[in-house]
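the amino acid sequence is not available; the structure is as follows:
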């Protein structure tokens, strides 16, 4: 009989890949040997070369130097997210550390995570641009480091704005940066690299919550691409002019434009159509006819000449590095991570169910093959400002549960991205509020299906999904047969006071003010209702988690055990917010699956 690990991909990837400047190879971070290290795969086919051999550090973001002779990357230690910068020769060798403040973080690109391509080099390759909180743990500055001398030029931020370095203009004059206020609100700024003492220039002054996601520069440095939602619900693709300060819209679909990449006269972008990625490429003002892609999710879209490279996953195939040759219009997989298990995988179906305030909640439903009454797991994604999509999630957890006769419903409740900024904003300062009704109505919808056993419905999730799981078990206790919370906060008051210092202001906008709204935060916290929990519970936590510290899991486990409630509690001493080590991830996901099956399988 198949085991959970049989459904796991052969390797997992970080979300950021990078094609070499000549388009002949693609760099990525993967963990086939256990820890995420840096690899380079030839586009023409053949074995990938492993460039780093970290055992405890996990490679995160990566980028090629303009001359293609070296690669820059970030790595942290056992999931602590105190990222440091390293430079390694493209032919291999000992990496060179560019930063060494082990209790501070240095990040590339416009996000703390590694979800988008990064462009951290100046065009001449002599310096790298990044952001770091080495001066003050609560403030993140823009930094420019000369690679020959090690001299760092600093552009200081101010409280209330978390700066991220996007890219340098082709003429080497301007550093484009993102000033992050919250998950759905940011500004774009310019730093003058010729006048480092000049103040940052604000480009996108606005009121309310608006996103301005920086894209690639125009070749003449007169402007840059930008994805924004200033005029509507969804992210459109436009071009910002430095001379006029105006944005000219180029692509305005009825969904979010997710990514954009350019090379010469070629522009590629993706559109998130109800969770499925659609790839479009325009060359010399003409839309190209592309080979058909499977319905799934495209990530880290990049271009180098005729090479379009990206990550691709579907509901039935794990993430792979994919290359599209625009000259021949051929698609090739540069990696093969699919598990070798003799089971017919289940394609997810997009469904919607009504909720308590007249809205409809989109969700992905995975129904096992065959007849019979089934148990169901409600899987709640993290974020909450994120989106459940048709991808091979959680190291094959869904497909293993399905092979054992248990269904999965993965909803995009209010607060999820992909359905407009109004829907995304519904969860702000309302954690444990209206979205609880979305989970209740998910169960009501499932109970209306003749193939679902209403007594065998479980819930699980990680991060925000872990919080939601604890909320469901404590505040809707009669609905659930079991639950699993992974790195899930149990107390919004202590969470708001323990997140990384650069996040403190965002927490007020997201959760509420712990100094003035302590009663409100406690009223919305699962710990307040812990005595109502009666379903079997499994809690998983990383000891080094900087986002949801271990005390969040400790306190709810202690409260349950004080009542004599049997709760399983697994702590991973060498992990943070999620998993960097392959063996740890496989154990945690496998244990999660077996725990749920013990209570949901007939």
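Arrived safely. Predicted model only: the values in this text are computed from it and were never measured.

use CA for all of it now, contacts and neighbours both
Fine.

ok, then the element right after the helix or strand containing residue 444?
Here residue 444 sits within helix 434-447, counting by DSSP states H and E. Downstream of helix 434-447, the first helix or strand assigned by DSSP H and E is strand 452-462.

quick one: that next one to helix 434-447, angle?
140 degrees (axes from the mean of the first three to the mean of the last three CA atoms, to 10 degrees).

thinking again about what came up before, what's next to the helix holding residue 444, contact-wise?
353-356, 361, 411, 413-414, 427, 452-454, 457, 468, 471-472, 476, 479 (CA atoms under 8 Å, 6 or more residues apart in numbering).

got a PyMOL select line for the buried ones in these?
Buried members of the contacts of helix 434-447, defined by 16 or more other CA atoms under 10 Å, are picked up in PyMOL with:
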select buried, resi 353+355+361+411+413+414+427+452+453+454+457+468+471+472+476+479
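
putting a second one here so we can go through both:
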């Protein structure tokens, strides 16, 4: 497989940096690629690194090696492949004594800051047996006191940090140093970064042997992604009025300052103790790019210099307004994200679909309706059990914007829960059409179905929604009340919204002589393969950019 699309690039994880060459692993195909900046070019080219001879590959972010760790009988064979600017060099091979496969399973390779080495982790297959560590350089194996979960690293003082099932712990069961909620996402010599999340938001903390400290962003900002090295903490954060920025701090004081770096929507990846985190950013102006402590590497998508982008808040609703520099369009596409506990700002979602809309003569208004996450608890919770008010505030924002810009035509694009919001908005905004992808149309039925299957979903729904009706068919009144043409992109294997529910809403609308069209697309609620994504984005582009109602 080659990296040929934003969907492919979205699934890349950086593992090592050598000078101006970045090595990335694909979670789609399990392959290794390298991206370099050896010659000037506008977009990056990912060259595959052959792993065909490697039986069981392991790596540790920031370490420029691929390890082939093969556990057979009572031996572990270690083949250490150095990464080079042109790929991989010949391996250094050795074999060490190892616990029998009947009693222990080789599960991971972790950094040990105390011994300045890497440890092979053998977890016991039977209860009350110790976990074993093998030094990848010397082959010395030693037992580890029982820990809660899977070991993630050894800190410089010899303390082991583990996590499992959304809980972290530091120390052993016999000598516990601390524990709490969250998952270890980045390791350094003296601390780890822990991420906690639920549908209400994301939180980060720094865990040391001495204790846990919450990581607080500057006032008004919300951290979305974060990683750290021994010397630097880098975060991607959003703000309802100021948009998106990268933040930087020192681990010892965690006082963040704004970085002067390109920043659309970003992911921050930890690269171990010695190297600054790597940032991947995507945006309508910057395209896609990787930012490292040494250089910036262009990604798969071109940067655009013919577009204008503004963060605006009509009716106090956080929006992103995008248009071409040379002219302002008379028609806009209003985009509504799913969730509702989510957000969208400057990004290249759906394969960069907004570029197609801009090229077709539309402006784009990315809209974060009340109930969106990331803009403060008050804004998110304002919509709970008060969705009529959230719809009206969003309608006020769109109408205020349209009046100020002299917009003559408005199309609404809603994804998942955003499609339900679009149905409501069509009664308050003069809309030409609604394009609904993976749509949640019958909210009543959706809640009633899932709350009986999932206790967590029930709690989530009860916190956000009032009782919407005794009968599931009540939800179809929203379809009947929608006065505009609707185009539905319905995944054939949608595991979130039942296809039958979507079909029933469409049938109710068409039976009432509403102009609804359904296009079936392959895949799940969100595409799982490159082919599914490419086909869906093509259908979506045609639906959004056509002038037919």
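Structure received. Not measured: the values here are computed from a predicted model.

what TM-score comes out when they're superposed?
Scored against TM-score structural alignment, normalised by the length of structure 2, the superposed chains reach a TM-score of 0.69; 471 aligned residues with a CA RMSD of 4.8 Å.

the helix holding residue 444 of structure 1 against structure 2, how far on average?
With mean CA distance after the TM-score superposition for structure 1, helix 434-447 of structure 1 departs from structure 2 by a mean of 2.2 Å once superposed.

how distant is that helix from the center of its chain?
Offset of helix 434-447 of structure 1 from its chain centre (CA atoms, centre = their mean, to the nearest Å): 25 Å.

for it, buried residues please.
For helix 434-447 of structure 1, using 16+ other CA under 10 Å, the buried residues are 434, 435, 436, 437, 438, 439, 441, 442, 443, 444, 446.

and which of those is nearest residue 189 of structure 1?
residue 435 (34.6 Å; CA to CA).

what lines up with the closest one in structure 2?
By TM-score structural alignment, residue 435 of structure 1 lines up with residue 390 in structure 2.

list the contacts of the nearest residue to residue 360 of structure 1 once chain neighbours are set aside.
Distance criterion CA to CA, 6 or more residues apart in numbering; nearest residue to residue 360 of structure 1, sequence neighbours excluded, is residue 354 at 4.4 Å. Going by CA under 8 Å, 6+ apart, residue 354 of structure 1 touches 360, 361, 441.

could you dump those residues to a markdown table with distance to residue 269 of structure 1?
Shown next, in a markdown table, are those (distance: CA to CA, whole Å):
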| residue | distance to residue 269 of structure 1 |
| --- | --- |
| 360 | 28 |
| 361 | 27 |
| 441 | 36 |
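
from those residues, pick the one nearest residue 283 of structure 1.
Closest to residue 283 of structure 1, out of all of the contacts of residue 354 of structure 1 and judged by CA to CA, is residue 361, at 37.6 Å.

SS state for that closest one?
Classification of residue 361 of structure 1 using DSSP: H, G, I helix; E, B strand; the rest coil returns strand.

hang on, it packs against residue 412?
Yes - between residue 361 of structure 1 and residue 412 there is a contact under CA atoms under 8 Å: 6.3 Å.

what about the helices in the stretch 1-150 of structure 2?
For the stretch 1-150 of structure 2, the helices defined by DSSP state H, counting those that start in this stretch occupy 6-10.

what ranges does it have for its strands?
12-18, 21-26, 32-36, 47-49, 57-58, 65-72, 75-84, 87-88, 92-97, 104-112, 117-124, 131-135, 141-144, 150-154 (DSSP state E, counting those that start in this stretch).
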